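**Q** Please find the sequence and the predicted model below.
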Amino acid sequence: MRAILLLLLLYPLLEIATLVTLAHHLGGGVVFLLVLASSLLGIWMLRNQKLGALLTLSSVLRQGQQVSLYSLLWPLRYALSGLLFAIPGILSDLLAILLLLPFKGPALNMGGPTAASTPDDVIEGEFSRVDKPAADQQQRLH
């Protein structure tokens, strides 16, 4: 519990230290524009959060029955990265970029074929074709 409290107290100090160091190397105006641009990007992402759900839905439809756990959590990751972009600072921007990376997770089976089956599996069986005889020649299609 103390470690979490210590991290919460150190986080703002680390953000300020990175901003000051970056401003020393690049200049204050460039850092200000960078922070402003990342905050605007975060606000835009939070306003367009429906895009994350739409991307998840299209991914699920493309993959068929096999769905990754990380792809199901995409809207949550998208919203959290938007919030981290909206917070001014370089470390929060780096965390937001890490959340947006497309990680592959374990596949979940959503009621489709079993994981052991492959598309090359053959199902053997017998069939017979039964045609109904036409009563007269006028009903038959040519």
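**A** Noted; the coordinates are in hand. Numbers count the residues shown, from 1 in each chain.
**Q** Every contact and neighbour count from this point should use C-alpha atoms.
**A** Fine.
**Q** can you tell me how far Leu14 sits from Leu26?
**A** Using C-alpha to C-alpha, to the nearest Å, one gets 18 Å for the distance from Leu14 to Leu26.
**Q** the more surrounded of those two?
**A** Taking other C-alpha atoms under 10 Å, Leu14 and Leu26 do not tie; Leu14 has more neighbours (15 against 11).
**Q** Pull out the buried residues from the helix or strand hosting that one.
**A** If you go by DSSP states H and E, Leu14 is part of helix 2-26. Of the residues in helix 2-26, Glu15, Leu19 count as buried by neighbour count, 16 or more other C-alpha atoms under 10 Å.
**Q** Also stretch 92-111?
**A** Within stretch 92-111, the residues that qualify as buried are Ser92, Asp93, Ala96, Leu99, Leu100, counting by 16+ other C-alpha under 10 Å.
**Q** Check whether the fourth one really touches Pro75, as I assumed.
**A** No. Using C-alpha atoms under 8 Å, Leu99 is not in contact with Pro75; the gap is 10.8 Å.
**Q** another one to put next to it:
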Amino acid sequence: MRVLLFVFILFPLLELALLIKVGSSIGVLTTLLLVIASALVGGFLLRIAGPATAWRARARLLSGEAPEQEMLDGLLMALGGFLLLLPGFLSDVLGVLCLLPFTRHLLRKRLGLRAQRFAQSSTHADHSAGAAQPGQEAPKQSRPQIIEGEWERRDD
């Protein structure tokens, strides 16, 4: 909930404050040119990231390997391009962080660890929900209830 509050309320306010501050320091025209240039770079990167990622993933699939690294790289590059498309300097900084290979590697590693923890916690929750407590019976496997019957279609 806090993340949504930040994204929808605080992030645009921070972007606006930063644009005003930069505009007052370097001038309105220069600020507008920087915003437009970053949007053009973001659009260009979005056009390139998709096909390039698809080709790398296809090459990994043909070699018999899972392309999870390429897919995550493509996702981060697309996110970086999208953030560059947004007007503002804070989103541009976050977009560049998603595009740089070093920081993209760190983000990919962190997302992988988070996904592993999530998978372990959901697996642990599944096992603990189905486990019998001491002194209780083991829960029965639930089967779908089947009701047999006959039906007839009548078109009037």
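**A** Yep, it's here. Please read these numbers as outputs of a predicted model, since none were measured by experiment.
**Q** Can you give me the neighbour number for the closest residue to Ser71 of structure 1 other than its chain neighbours?
**A** Nearest non-adjacent residue to Ser71 of structure 1, counting by C-alpha to C-alpha, 6 or more residues apart in numbering: Thr56, 6.2 Å away. For Thr56 of structure 1, the count of nearby residues is 19 (other C-alpha under 10 Å).
**Q** Could you measure from Thr56 of structure 1 over to Pro75 of structure 1?
**A** Per C-alpha to C-alpha, Thr56 of structure 1 is found 7 Å from Pro75 of structure 1.
**Q** quick revisit: as TSV, the buried residues of stretch 92-111 of structure 1 with secondary structure would be great.
**A** TSV is the format used below for the buried residues of stretch 92-111 of structure 1 (DSSP: H, G, I helix; E, B strand; the rest coil):
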residue	secondary structure
Ser92	helix
Asp93	helix
Ala96	helix
Leu99	helix
Leu100	helix
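**Q** Can you identify the element that follows the helix holding Leu14 of structure 1 toward the C-terminus?
**A** Trace forward from helix 2-26 of structure 1 with DSSP H and E and the next one is helix 28-47.
**Q** gap between that following helix and the chain center?
**A** With C-alpha atoms, centre = their mean, to the nearest Å as the basis, helix 28-47 of structure 1 stands 22 Å off its chain's centre.
**Q** in the next helix or strand after it, what's buried?
**A** For helix 28-47 of structure 1, the succeeding helix or strand toward the C-terminus, using DSSP H and E, is helix 50-63. Buried residues in helix 50-63 of structure 1, counted by 16+ other C-alpha under 10 Å: Gly52, Ala53, Thr56, Val60.
**Q** Which two among the residues you listed are spaced furthest apart?
**A** Largest separation among these by C-alpha to C-alpha: Gly52 and Val60, giving 12.4 Å.
**Q** Verify the stated contact: Gly81 of structure 2 with Leu45.
**A** Yes. At 5.5 Å, Gly81 of structure 2 and Leu45 qualify as touching, with contact defined as C-alpha under 8 Å.
**Q** So these two - more neighbours on which side?
**A** Ranked by neighbour count (other C-alpha under 10 Å), Gly81 of structure 2 and Leu45 place Gly81 first, with 29 against 20.
**Q** And for the closest residue to Glu15 of structure 1 other than its chain neighbours, the neighbour number?
**A** Leaving aside its sequence neighbours, Glu15 of structure 1 sits nearest to Gly89 (C-alpha to C-alpha, 6+ apart; 5.6 Å). Gly89 of structure 1 has 24 neighbours, counted by other C-alpha under 10 Å.
**Q** Let me know whether Gly89 of structure 1 touches Leu19 as I believe.
**A** Yes. With contact defined as C-alpha under 8 Å, Gly89 of structure 1 reaches Leu19; the gap is 6.7 Å.
**Q** can you pull the contacts of the closest residue in space to Gly50 of structure 2 that isn't next to it in sequence?
**A** Spatial nearest neighbour of Gly50 of structure 2, excluding adjacent residues (C-alpha to C-alpha, 6+ apart): Gly74 at 6.6 Å. Applying C-alpha atoms under 8 Å, 6 or more residues apart in numbering to Gly74 of structure 2 gives the contacts Ala49, Gly50, Thr53.
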